Each structure stands twice: as C-alpha cells, then as structure tokens.
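Trainee: Structure for this input, please:
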Amino acid sequence: MTDRPYAPACDRNRDPILEVLRAHFADRHDVLEIGSGTGQHAVHFAAAMPWLRWQCSDRAENLPGMALWLDEAALPNTPTPVELDVDAGPWPRSQTRDGRFDAVFSANTLHIMGWPQVEAFFDGLDATLADDATLVVYGPFNYGGQYTSDSNRDFDGWLKARDPVSAIRDFEAVDALAARIGLRLLDDIAMPANNRSLVWRRDSGRRV
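Mentor: All right, here's what the predicted structure looks like:
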C-alpha cells in the first residue's frame, strides 16, 4: 500500500532493537508499546515474537496511519491500537486479571516529549506495569550531562529549534524517575547511530 506512513529509521533500527527485545521479552506475554508511530516496529516485532500480545498506542492523530500497517499485516497478536497521550490518559489495560502489562516498549519518544511529559510517562507506568514487568526504552541519551557524539549534539540542536521543549534526556534523570516506581536498571546497550536501549525490571509495585 502506498498510502501508509513510512519512517525510514524504523527499517534501519528494527533488527538491532529486535535482538534486544528477543533477549529481554523472551518470558513476557503482554506488551504495551507507547508511541507506536507508524506501526512499522509493531508489525516487525509482533511477527518475529508471536508469543507476545503487542498492544500499540499513540496520540489520536497517529492511529489511522498505524492501523493501515496493522490491518495489512493482519497478525493475530496485534489488537486494535488505542489512544494514549501520557499527559492526559487514560492508560490502557491489559487482558490479564489485574489489567497490568508485564512489558512496555517505547522508541524515540522521550526526546520528543517535554520534560513534564517524561515525568507523566513514568507516573503513568506506575499503575500500568505489573510487579515483575520489564521496560525497554530506545533512543539517544546524554551521560553526566554530556553528549555522547557530535551527531547527537547536532540532533539536540535540531530538536530544540523545531520545538523548544524537546531535548535529548540525561540518562541519570530518567533512571531516577524509573527508580521511583520500583524499576531497577538491568542493561544499557549501545545501539547503532549513537542510540541506546535501556532495560529496567520491576522488583516490586511500590515506589522507593
């Protein structure tokens, strides 16, 4: 179909991300993807990992294009995408007895959001993640307040020129938000194009 939205970056990064997800979602069942965008990642990952129920979500304006990808793929493990604005909710519920997801994935979202929305992202996850859930976030991050590459510095400048609230986030600040909802960092994996895959596991459902 030629009318589907298309993000070239998804084709470039999908296989390195899939390698991470195969390792960390091997024992997971019910995944919420936050900020599914075009839906390209969803159809690739859901096809490669058929044991997962892959629930897409995004803001309302992205759902029609995403549905074109999901409808064409017609996979049995990708239910109808749902609307989610992390600021406003409501947050989706899984099909499990307690309505919580045992895995969440998000790619290239935290640097697009403003910082209050990043805080809302983790606040929303508090009630959405199961007690032993895994969270994987992909994208660029700064460490110790420093860029990891000249290209990330340039990208950050482009982000801020486009929208002043956007910015590459400091890993330490994001990890602190994760720790507040009981998430412990398991892995920090270098990815192509100076990106990272951050993997957290929840040890309990309580804030620290």
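
Trainee: Only C-alpha atoms from now on, for both contacts and neighbour counts.
Mentor: Will do.

Trainee: how far out from the middle of the chain is stretch 1-11?
Mentor: 18 Å (CA atoms, centre = their mean, to the nearest Å).

Trainee: helices and strands around the longest strand along the chain, which ones?
Mentor: Across the chain, the longest stretch assigned as strand under DSSP state E is strand 129-139. Counting contacts by 3 or more CA pairs under 8 Å, 6 or more residues apart in numbering; DSSP states H and E, strand 129-139 is packed against helix 8-24, strand 101-107, strand 195-202.

Trainee: could you redo the last one with a cut-off of 7 Å?
Mentor: In terms of contacts (3 or more CA pairs under 7 Å, 6 or more residues apart in numbering; DSSP states H and E), strand 129-139 is packed against strand 101-107, strand 195-202.

Trainee: how many degrees apart are it and helix 8-24 in direction?
Mentor: 140 degrees (axes from the mean of the first three to the mean of the last three CA atoms, to 10 degrees).

Trainee: State the next helix or strand along the chain beyond strand 129-139.
Mentor: strand 141-142 (DSSP states H and E).

Trainee: Which residue ranges of this protein form helices?
Mentor: Secondary structure of the chain by DSSP state H: the helices cover 8-24, 40-48, 63-73, 115-128, 150-162, 171-180.

Trainee: another one to check against the first:
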Amino acid sequence: MTKLESPSAERNRGPIWDLVVEARLLKDVDATTISTPLNALEVAAGSGVHTQFFAQQLASRKILVTWQSTDPEASALASQEAYIEEIAGPSSKSDEDKTYWRTCETVNFGKPLALTLDENGIRETSTESAIADQSMDWIWTINMIHISPWAATQGLMKMAGTKLKPKSGRLILYGPYRVNGFTVESNLKFEEWLKAKDSSYGVRNLEDVVAEASKHGLELEDTIEMPANNLSVILRKRG
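Mentor: Sure thing, here's the model as predicted:
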C-alpha cells in the first residue's frame, strides 16, 4: 500500500489537536472514568495523516476511542490503511466484532470505508448500514467543504443529523470560510484556484454552512480561529 503525502495535513494536525481536541473536546474528559469508547467518524480523511496523528495522541492519553476513517477515493483508503498499520496491530476483537480491524493501545480502528456524500446523505447503502444511527460522539471533516460541491455539504449535515448522538454528539469542521461575506485576500486567491479546477468548489459562507446544519438538528457551539486564516467550527447535535 502506498502512503500519500499531505503537507497541509502535516502542518495543521498539531494546531487542530491543541486548539480543538485538547482544549475543547477533551477539556472535561477523564480517561479513568470512560467505560465505553468514544466513537469517531472521519469523513474525507484523505491521506490518513490526521487519522494516525490523532490516534497516537488519544492513545498516549489512554482515551478509549473507536475511529472510523472514510473517503470516496480508493487511493486515499489504501493510504489510510498504510498510515494506520504503521502504528497499529491486528485487533484481538476482530473475530468477535468485525467493526474492529486494527488496534493501537486504547484506539480501535474500523477498516477504512468508501463513503460519498450528496444532497441525500450517504450514497452507498453498504456504508450507511455500517455506521449506526445516533452512535457517533465526533464526526470530523477537515478541508472538505471547500473542495467539494455544495451537495456534499448538504449530505454531510444530513448524515451528521442522523449519526451523531443527541445532545452530546459533535460535528467538527476545519478549513477556510467567509464570515458575514468576508474573508482574507489569500483565501480569495485560493478560491480562484479552486474554481479553475471545478466551478462547484469554493470558500463557503459560514452562515450558510450553519444554516444547513440547523436543518438537521445541529447548532453552532464554537468557532475557533486557526493558523493560515482557517477556522475550526464545532456544531453540537440538539437533543
């Protein structure tokens, strides 16, 4: 299996961990009191750089997590497998529970899944059935919304509204956004480059993203300024 390189993921993984996971998501989590794993779904996980890094950090803190990475591209899924296999061995639970594929200390991995989103949610029925409704504590989407058609964002929100646990489940987004219609010059130039590749891509208005999320029972919990003019956005599933 060939590992894909992702310089942007290498750069942003540390700030995302420090400012989002450790400072917000794990702020009130005591590893000694967790009896069942947190369930995390990573949408459009790409190379697997974030998958590997977050798992290593969670394992070092003895946080119980089941992590499921996904992507629509076969090359990305193969790369995710390679990154996971660098740090994880075969799961001792694989025979009794097929959701576990590899294990890295306190982190159990599902085998990376093909997942494509459109305005109706998850396109593949096999993947739909593999992710139980109201089962996810975290759904992650890093650098997807601006590099996909708007229909993918609509599908993401529909899926999150179905798959996140009520009251406590969170959808975490990362990337460049317009806020009240404005963004910095570097993001505008980036958008020009994106639209030259595909006219359906673009730096989205945060208000439009939040409004779409609200249709599916999610509310804005936090917006965090990140390096390189990006934002992390945390949306919580209402009860």
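
Trainee: For the helices of structure 1, give me TSV that also has mean neighbour count and distance to residue 186 of structure 1.
Mentor: Listed next are the helices of structure 1 as TSV, based on neighbours: other CA atoms under 10 Å; distance: least, CA to CA, whole Å:
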stretch	mean neighbour count	distance to residue 186 of structure 1
helix 8-24	14	10
helix 40-48	20	21
helix 63-73	17	31
helix 115-128	18	17
helix 150-162	14	24
helix 171-180	16	11
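
Trainee: Could you point out which of those helices sits nearest residue 136 of structure 1?
Mentor: Residue 136 of structure 1 lies closest to helix 8-24 among those, at 7.9 Å (CA to CA).

Trainee: and for that closest one, what are the contacting residues?
Mentor: Helix 8-24 of structure 1 is contacted from outside by 40-41, 45, using CA atoms under 7 Å, 6 or more residues apart in numbering.

Trainee: ok, now stretch 181-192 of structure 2?
Mentor: With CA under 7 Å, 6+ apart as the test, stretch 181-192 of structure 2 has contacts from 176-177, 202-203, 205.

Trainee: Go through the helices and strands packed on strand 129-139 of structure 1 and pick out the most buried.
Mentor: Highest mean neighbour count of those: strand 101-107, a mean of 23 (counted as mean count of other CA atoms under 10 Å).

Trainee: what's the average distance of it to structure 2?
Mentor: Superposed on structure 2, strand 101-107 of structure 1 shows a mean distance of 0.8 Å to its aligned residues (mean CA distance after the TM-score superposition for structure 1).

Trainee: Residue 191 of structure 1: which of the contacts of helix 8-24 of structure 1 is nearest?
Mentor: The nearest member of the contacts of helix 8-24 of structure 1 to residue 191 of structure 1, counting by CA to CA, is residue 41 at 15.9 Å.

Trainee: Tell me which residue of structure 2 lines up with that closest one.
Mentor: When structure 2 is aligned by TM-score structural alignment, residue 41 of structure 1 is paired with residue 50.

Trainee: Give me the nearest residue to its match, chain neighbours excluded.
Mentor: Using CA to CA, 6 or more residues apart in numbering and skipping residues adjacent in sequence, the residue nearest residue 50 of structure 2 is residue 13, 6.1 Å away.

Trainee: try residue 210 of structure 2
Mentor: Using CA to CA, 6+ apart and skipping the chain neighbours, the partner closest in space to residue 210 of structure 2 is residue 220 (6.7 Å).

Trainee: contacting residues for the alignment partner in structure 1 of that neighbour?
Mentor: Matched by TM-score structural alignment, residue 220 of structure 2 corresponds to residue 185 in structure 1. Neighbouring residues of residue 185 of structure 1 by CA under 7 Å, 6+ apart: 199-201.

Trainee: now residue 185 of structure 1: how far from residue 176 of structure 1?
Mentor: Counting by CA to CA, to the nearest Å, the gap from residue 185 of structure 1 to residue 176 of structure 1 is 10 Å.

Trainee: what's the answer for residue 143 of structure 1, then?
Mentor: 13 Å.

Trainee: Repeat that for residue 40 of structure 1.
Mentor: In terms of CA to CA, residue 40 of structure 1 sits 30 Å off from residue 176 of structure 1.

Trainee: and for stretch 155-165 of structure 1, what span of structure 2 is it aligned with?
Mentor: Using TM-score structural alignment, stretch 155-165 of structure 1 corresponds to residues 190-200 of structure 2.

Trainee: Quickly name whichever of the contacts of helix 8-24 of structure 1 is closest to residue 90 of structure 1.
Mentor: Taking CA to CA as the measure, residue 90 of structure 1 sits nearest to residue 41 out of the contacts of helix 8-24 of structure 1, at 23.0 Å.

Trainee: For the residue nearest to the spatial centre of structure 2, which residues are in contact?
Mentor: The C-alpha lying nearest the average C-alpha coordinate of structure 2 belongs to residue 140 (CA atoms, centre = their mean; 1.7 Å). Shown in contact with residue 140 of structure 2 (CA under 7 Å, 6+ apart): 41-43, 171-173.

Trainee: can you list those in JSON lines and add neighbour count?
Mentor: Listed next are the contacts of residue 140 of structure 2 as JSON lines, based on neighbours: other CA atoms under 10 Å:
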{"residue": "41", "neighbour count": "24"}
{"residue": "42", "neighbour count": "23"}
{"residue": "43", "neighbour count": "23"}
{"residue": "171", "neighbour count": "28"}
{"residue": "172", "neighbour count": "21"}
{"residue": "173", "neighbour count": "19"}
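
Trainee: ok, and the closest non-adjacent residue to residue 205 of structure 2?
Mentor: residue 178 (4.5 Å).

Trainee: Who are the contact partners of that neighbour?
Mentor: Shown in contact with residue 178 of structure 2 (CA under 7 Å, 6+ apart): 203-206.
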